[in-house]
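Q: sequence unknown, structure follows:
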């Protein structure tokens, strides 16, 4: 078998066999296939696609390229939730402790943010002392004792994805639905989860720009899950505007904490209840969405969800006393953007808010950039709020001096309407 023949086969739009896909993955990981040949095959896949079976074979080969975490000693269903990334997306910080408080077991590996999308790990690392790198034993022991842990990705898991993703990033092959699906699914399955909720963000602030692409990706990941005997559900959610009122790191942690106390923004709370109920039903903990939402409501109202959050943060060495101190979020500089006219606010672009937050220091333009945990944006007003001239619309925060021209970047992507408009937060649920 030769890699050049496999490349030619896919160039000719033919279906690859499991043996051919295994040959490619095994030899590329072991450095027997050079980057230029791997790039040629990835471009052929990008242009000519893969069917569901090919994509399943690719996912399986990537999954088996490294270790797979074994949770059988717990004799429990392991649940996980993955988001394709967006602006103000702090869902994991609130959802995971809610599920853990309802006796689901969450063993999650997350990534960092890049450009306009915030990373869960960056938000957690803004908590003083929080440890994202744990040994296998530490990870398993915390999950066993507390039902929850979120850690950085283990280098031993899915090495094929690490190599292929780095290559896709520089060869124009990122926007390929089979390659996106196999990347997400191989990583999620390597963590040993049985039930996985995939939150596919859709809109200008997400990688999936339209609903048809998002549904295609969602259906493909469900098909892969079924072929590999895993329970998969997909929610396609709105990323045309930021989620919640906070964009940044510390500021998003605080919003997640408020939500766990029952005081979160309406849109963010709605997503938490939607995603939580989907996972509770997927794991057979609830028989209906109504029952699941009542369960979530109860652990928020009785304080168990917030208590579990603090327990989890402390288990991973975070300083909860400092976290609960009102001076924990204490940026040196702030700048308020005021409304120049009155009307119902409409935010037209999530990505522009994410880029401004990045420029303030809350995100990275390059992987090696340093995060300013105090930086970010607070949306004093969100879409469909009525605004009077002179009201504060948004507050910018940073440890460095704030460039006043950032106001223009934000003002260019908002409008004021005479009437409110309809906003769908969850476009579709697939299972």
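A: Thanks, I have it. Since the model is a prediction, treat every value here as computed from it, not as a measurement.

Q: hey, let's count contacts and neighbours off CA atoms from now on
A: Noted.

Q: For residue 30, grab the count of nearby residues.
A: Close neighbours of residue 30, defined as other Cα atoms under 10 Å, add up to 11.

Q: which residues of the stretch 151-300 of the chain fall in strands?
A: 195-202, 231-238, 246-248 (DSSP state E, counting those that start in this stretch).

Q: cool, the stretch 1-150 of the chain as well?
A: Assigned by DSSP E, counting those that start in this stretch, the strands in the stretch 1-150 of the chain fall at 78-83, 105-110, 148-152.

Q: Can you say which of the strands of the stretch 151-300 of the chain is packed in most?
A: Compared across the strands of the stretch 151-300 of the chain, strand 246-248 shows the largest average neighbour count, a mean of 30 (mean count of other Cα atoms under 10 Å).

Q: Nearest residue to the middle of this protein?
A: The residue lying closest to the centre of the chain (Cα atoms, centre = their mean) is residue 83, at 3.0 Å.

Q: Does that one touch residue 202 like I think?
A: No - using Cα atoms under 8 Å, residue 83 is not in contact with residue 202; the gap is 10.8 Å.

Q: what's the overlap in contacts for these two?
A: Overlap of the contact sets of residue 83 and residue 202 (by Cα atoms under 8 Å, 6 or more residues apart in numbering) is empty.

Q: Nearest to residue 344, out of the strands of the stretch 1-150 of the chain?
A: strand 78-83 (29.7 Å; Cα to Cα).

Q: the inter-axis angle of the closest one versus strand 231-238?
A: Relative orientation of strand 78-83 and strand 231-238, computed by axes from the mean of the first three to the mean of the last three Cα atoms, to 10 degrees: 30 degrees.

Q: Next up, a structure to set beside the first:
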């Protein structure tokens, strides 16, 4: 088998066999295939695409390129959740304790973030004493005892994906649906979940900017999961404005606490109930999504959801009293209010630029080795459709360094548009994709 022949086969629109795909992935992982040949292959895939079967085989091969996590010692159906990423995406911090509180086992591996804010790991490290370094034994024990554990990803999970993504990033082949879908799903497969719920973001602050592209990606990932024997559902949700109000690590932890106590932002609460309902049904803890949503609402109202959060924090060495005293979270030295300069209705918020502003304040990483300031970020005061008057706060900036403030304020002025006439609030959830097909709501 020669890589030259496989590149030519895909270039000409041919369909690769499972052994051929395994040859490519294994060869690139062990270094026997050079970057220039893999670059040619990814460009051929970019233009020619892959069938659902090819994409599933690519996913399986990448998942098997390193360590895989065995969750068989954990009781029940393990359901993982993955978001394709956005601004203010606090869902994991809410969902994990919420669904665990009704008996859905959550055994989650997460990573550090590169971009607008830290990843889930960084956010949790805002909590005094919280540790994400769990042994495999402790990880399994925590899930079996309290229904929930979260640990950092090891460097050996899906190494083929890490290597291939770095190559795609510098060869203009990131924007390929089969390569995106296999990248996401290879890590989920290696993480050992029985079922997967995907939150596919769409819009300005998302990787997929258009609704049609987002549904294509969602369908591709559901097909991969189905082909590989995992129950998989994808929800396509809005990212034309930040989700919730907070963008920043400790700020998002506080918002997650508020949401589990029943007074979080409406959109974050709604999306978590939607995703949580599908997780609950896949775990066979409810017969249908509406029943599941009501059970989840009841857990919030009764205090059971926030009690599970406290239990989770304590089990991983954190100070659970932070839930009742969020002022224990890292606090910025000062706040600056960004105000409206006109009357009207918010018609547009550039989610991506808001995320950039938070990163410039120190909430995210500009490079892999950048330090994160866990205290800083932005808390929106208005969302699309809200009425404002001149002088009303649009956002509150939490900062420790004034040096970048002028640039951030300048970007914020470009991030908001105000209409003189009323503007409808945008949809939050655009549809759901299952193995049976696509249900679009808009």
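A: Cool, the structure landed. Bear in mind the structure is a predicted one, so any value in this text is a computation, not a measurement.

Q: export the strands of the stretch 151-300 of the first structure to a markdown table and tack on distance to residue 305 of the first structure?
A: Output for the strands of the stretch 151-300 of the first structure, formatted as a markdown table (distance: least, Cα to Cα, whole Å):
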| stretch | distance to residue 305 of the first structure |
| --- | --- |
| strand 195-202 | 19 |
| strand 231-238 | 23 |
| strand 246-248 | 20 |
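
Q: for those strands, which one sits closest to residue 177 of the first structure?
A: The nearest among these, by Cα to Cα, is strand 195-202 at 12.1 Å.

Q: Mean per-residue distance, the closest one versus the second structure.
A: Strand 195-202 of the first structure, aligned to the second structure and superposed, deviates on average by 0.6 Å (mean Cα distance after the TM-score superposition for the first structure).

Q: my guess is residue 292 of the first structure meets residue 284, correct?
A: No - applying Cα under 8 Å as the test, residue 292 of the first structure and residue 284 come out as separate, 10.1 Å apart.

Q: follow-up on the earlier one: now render the strands of the stretch 1-150 of the first structure as a markdown table, adding distance to residue 45 of the first structure.
A: Supplementary listing: the strands of the stretch 1-150 of the first structure in a markdown table, determined by distance: least, Cα to Cα, whole Å:
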| stretch | distance to residue 45 of the first structure |
| --- | --- |
| strand 78-83 | 24 |
| strand 105-110 | 27 |
| strand 148-152 | 29 |
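
Q: Out of the ones you listed, flag the one nearest residue 68 of the first structure.
A: strand 105-110 (12.5 Å).

Q: Which residues are in contact with the nearest residue to residue 276 of the first structure once chain neighbours are set aside?
A: Spatially, and ignoring its direct neighbours in sequence, residue 276 of the first structure is nearest to residue 95 (6.5 Å; Cα to Cα, 6 or more residues apart in numbering). Contacts for residue 95 of the first structure (Cα under 8 Å, 6+ apart) come out as 272, 275-276.

Q: ditto for residue 175 of the second structure
A: With Cα under 8 Å, 6+ apart, residue 175 of the second structure has these contacts: residue 46.

Q: For it, what is the corresponding residue in the first structure?
A: Using TM-score structural alignment, the equivalent of residue 175 of the second structure in the first structure is residue 175.

Q: what about that match, distance to residue 233 of the first structure?
A: 22 Å (Cα to Cα, to the nearest Å).

Q: before we move on, the earlier item: now, which of the contacts of residue 95 of the first structure sits nearest residue 417 of the first structure?
A: So of the contacts of residue 95 of the first structure, ranked by how close each gets to residue 417 of the first structure (Cα to Cα), first place is residue 272, at 28.3 Å.

Q: Report the spatially closest residue to that closest one, excluding sequence-adjacent ones.
A: residue 95 (5.9 Å).

Q: For the second structure, list the residue farthest from the centre, please.
A: residue 1 (38.2 Å).

Q: Which residue of the second structure sits opposite residue 305 of the first structure in the alignment?
A: By TM-score structural alignment, residue 305 of the first structure lines up with residue 305.

Q: which SSE is that match in?
A: Residue 305 of the second structure is located in helix 304-315, with elements delineated by DSSP states H and E.

Q: contact partners of that helix?
A: 97-101, 130, 142, 146, 148-149, 257, 260-261, 299-300, 319-321, 323.

Q: do the same with stretch 58-71 of the first structure
A: 18, 21-22, 25-26, 29, 78, 156-161, 181-183, 185-187, 189-192, 224.

Q: Same check on stretch 144-163 of the first structure?
A: For stretch 144-163 of the first structure, contacts defined as Cα under 8 Å, 6+ apart pick out 25, 28-29, 62-68, 74, 96-97, 100, 103-111, 121, 131-134, 139, 142-143, 183, 186-187, 190-191, 311-312, 315-316.

Q: in the stretch 1-150 of the first structure, which spans are helices?
A: Using DSSP state H, counting those that start in this stretch, the helices of the stretch 1-150 of the first structure run over 3-11, 18-29, 35-48, 52-63, 91-101, 120-125, 136-146.

Q: need those helices in CSV with distance to residue 251 of the first structure, can you?
A: As requested, these are arranged in CSV below (distance: least, Cα to Cα, whole Å):
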stretch, distance to residue 251 of the first structure
helix 3-11, 47
helix 18-29, 40
helix 35-48, 38
helix 52-63, 35
helix 91-101, 12
helix 120-125, 9
helix 136-146, 25
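
Q: List just the one of the ones you listed that sits closest to residue 249 of the first structure.
A: Nearest of the helices of the stretch 1-150 of the first structure (Cα to Cα): helix 120-125, 4.5 Å.

Q: list the helices and strands the helix or strand that residue 347 of the second structure is a member of packs on?
A: If you go by DSSP H and E, residue 347 of the second structure is part of strand 344-349. Here strand 344-349 of the second structure is seen to pack against strand 387-388, strand 416-419 when contacts are counted using 3 or more Cα pairs under 8 Å, 6 or more residues apart in numbering; DSSP states H and E.

Q: Could you check how far the last one is from the centre of its chain?
A: I take that to be strand 416-419 of the second structure. Centre-to-centre, strand 416-419 of the second structure and its host chain are 28 Å apart (Cα atoms, centre = their mean, to the nearest Å).

Q: Buried residues, that strand. List them.
A: Of the residues in strand 416-419 of the second structure, 416, 418-419 count as buried by neighbour count, 16 or more other Cα atoms under 10 Å.

Q: ditto for stretch 342-357 of the first structure
A: 343-357.
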